[in-house]
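>>> Can you look at this prediction? I've put the sequence above it.
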Amino acid sequence: MFYEIEEIKRRRKKLGITQKKLAELVGVSQPLIARIESGDLDPKLSLVKKIFEVLGELEGRGITARKIMTTDIVFASPDELIVDTIDVMREKGISQLPVVKDGANLGCITESSILRVIMMKGLDGCEDMRVRDVMEEPLPEISPNESLDSISKMLLNNPALLVVEEGRIVGIVTKHDVMKAMREK
């Protein structure tokens, strides 16, 4: 991870805490925090990591995938008809489904991938198509301990993330889950 030392003061002020309070939480002196923030001191990486860890916890970044993931995951099979997958997505109010076979993360089917094939083939041309014919790249896999910050960044470019523990898919995190976590904080 890359740490911007200049970000310490900005984040501290945004949280509304004093240098003294941050120093107490990190376990260092207030003058040390002042020197770091002013650029008078080039601190050890371990201290910078600790400061960012404390700031992250204060900002709610102690939230992990395990805390916000949905464990009742709905999967699509690559052999399933697209029309059946559409029915499941509509019934459950889901905009994307991981495509899984024998526990393996093979791909993802989204509303967008379905719309693309409808635009190319028309409604009638899609009736006999299978999920494997239109699925996109697999959803990225993360650990249950992945931070909310990291999850949010990954969700900017992905419809969802699969949470994998010991080689097994144990949950899914969507943008909705992140927004829900923010509201419940």
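Cool, the structure landed. Residues are numbered from 1 along each chain as shown.
>>> C-alpha from now on. contacts and neighbour counts both.
Will do.
>>> Show me what the lengthiest helix in the chain is in contact with.
As assigned by DSSP state H, the longest helix anywhere in the chain is helix 45-58. By C-alpha atoms under 8 Å, 6 or more residues apart in numbering, the residues outside helix 45-58 that reach it are 3, 5, 8, 11, 12, 15, 22, 25, 26, 62.
>>> Tell me which entries of those lie within helices.
Short answer: these in helices (DSSP H) are 8, 11, 12, 15, 22, 25, 26.
>>> Generate the PyMOL command that creates a selection of the buried members of those residues.
Filtering those down to the buried ones (16 or more other C-alpha atoms under 10 Å) takes a single PyMOL command:
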select buried, resi 8+11+12+22+26
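>>> Put this next to the first one:
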Amino acid sequence: MSLTAGDIMNKNVIYAELPGRREHVLELFKMYGISAVPVVKDGKLAGIITRKDILRKIEEDQIALLMTPEPVTVQVDEPIKKVVKILVSTPFRRLPVLRGDSLVGIITVRDIISKIAEMTIDKPVKEFMTPRAVCVWEETPLSIVGEIMRISNSELCPVLNSSAELCGIIDEKIMLTETLIEEFIEQIHYSSSSDTDDSWTWDSVRDFTVKYFEVSVVKLPREPVKNYMKKPAHVYPHTSVSKCAREMVRKDIDHMPVLDAENRFAGLVHDKDIIKVLIET
């Protein structure tokens, strides 16, 4: 099968336009449940803006100053193997798709996972599994989990209970919601215009922030991580790649815990690792 970017891409692209403001982008994120949008000017691709861009440049309001200009793109007729090679060799999770210099679609890691879910690929997930992960206890405060993730450069942490059993997953999508971003922006504005010492403001620790990204951004709650975690799905080492992909789509997750024969945590399968199977086929 000779798939191209055009075969898999999403043609209904949600995008922002120049000139524009941050509030509009946040509305798009919340409305469509996405974390990035291409930016268009006069019908041509001008850049891409992600949730992390907004967090890294919290003082900026204009899309033109927040976006990443000249993003990596693919042409609509590019073979999917080339698309996958770009995605697995970069931090990108989505690529704008062009016909010439006009934006005609966007292709994401999830789009490719959905295609794999439709296929019959029998390779076991153990060939793509990462046998290591930074785990946290279910009673650990979310603010501490954020710091653990920053220090370990982890996108997520499996959560274990007191019996060392996997009981959940916590990731950046859960911790850095649009609501937290909006509250943080509001608090920045409040703090900059007020000298009051509100004893409750941001859990009474206004100067403490979780430096989760390159800049201090969000002050996370001190409540236990178990109050925020996702209930985990799981697969086993010999589960097929296509079955794992179907579970990822069904559960709307990017990482799948792998359990051993005794149902102990054995590792993680990342969606970016699974899509490598298309390079081999």
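Received, thanks. The structure presented is a predicted model; accordingly, all values stated were derived computationally and were not measured.
>>> Adding distance to residue 144 of structure 1, write the ones in helices among the contacts of helix 45-58 of structure 1 out as TSV.
Shown next, in TSV, are these (distance: C-alpha to C-alpha, whole Å):
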residue	distance to residue 144 of structure 1
8	27
11	26
12	28
15	27
22	28
25	26
26	26
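>>> if I look at residue 117 of structure 1, how far off is residue 109 of structure 1?
Per C-alpha to C-alpha, to the nearest Å, residue 117 of structure 1 is found 11 Å from residue 109 of structure 1.
>>> so where do the strands sit in structure 1?
96-101, 104-110, 141-142, 160-165, 168-174 (DSSP state E).
>>> Out of these, flag the one nearest residue 30 of structure 1.
Residue 30 of structure 1 lies closest to strand 141-142 among the strands of structure 1, at 36.9 Å (C-alpha to C-alpha).
>>> after superposition, how close is that closest one to structure 2?
Here strand 141-142 of structure 1, set against structure 2 after superposition, deviates by a mean of 1.2 Å using mean C-alpha distance after the TM-score superposition for structure 1.
>>> quick one: that strand aligns where in structure 2?
Aligning strand 141-142 of structure 1 against structure 2 (TM-score structural alignment) gives residues 234-235.
>>> just to revisit the earlier point, can you add distance to residue 35 of structure 1 and mean neighbour count and give the strands of structure 1 back as CSV?
Formatted as CSV, these follow (distance: least, C-alpha to C-alpha, whole Å; neighbours: other C-alpha atoms under 10 Å):
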stretch, distance to residue 35 of structure 1, mean neighbour count
strand 96-101, 49, 22
strand 104-110, 49, 21
strand 141-142, 37, 18
strand 160-165, 40, 21
strand 168-174, 40, 20
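>>> Dump those to a markdown table, plus distance to residue 76 of structure 1.
Below are these laid out as a markdown table (distance: least, C-alpha to C-alpha, whole Å):
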| stretch | distance to residue 76 of structure 1 |
| --- | --- |
| strand 96-101 | 5 |
| strand 104-110 | 8 |
| strand 141-142 | 17 |
| strand 160-165 | 14 |
| strand 168-174 | 14 |
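>>> Which residue would you name as the spatial centre of structure 1?
Geometric centre of structure 1, nearest residue: residue 151, 2.2 Å, by C-alpha atoms, centre = their mean.
>>> Compute the distance between the counterpart of that one in structure 2 and residue 114 of structure 2, please.
Using TM-score structural alignment, the equivalent of residue 151 of structure 1 in structure 2 is residue 244. Going from residue 244 of structure 2 to residue 114 of structure 2 by C-alpha to C-alpha gives 11 Å.
>>> Residue 268 of structure 2 too?
In terms of C-alpha to C-alpha, residue 268 of structure 2 sits 19 Å off from residue 114 of structure 2.
>>> Equivalent analysis for residue 202 of structure 2, please.
Relative to residue 114 of structure 2, and taking C-alpha to C-alpha, residue 202 of structure 2 is found at 40 Å.
>>> Show me which parts of the longest helix of structure 1 are buried, residue by residue.
Residues of helix 45-58 of structure 1 classed as buried by neighbour count (16+ other C-alpha under 10 Å): 48, 51, 52, 54, 55, 56.
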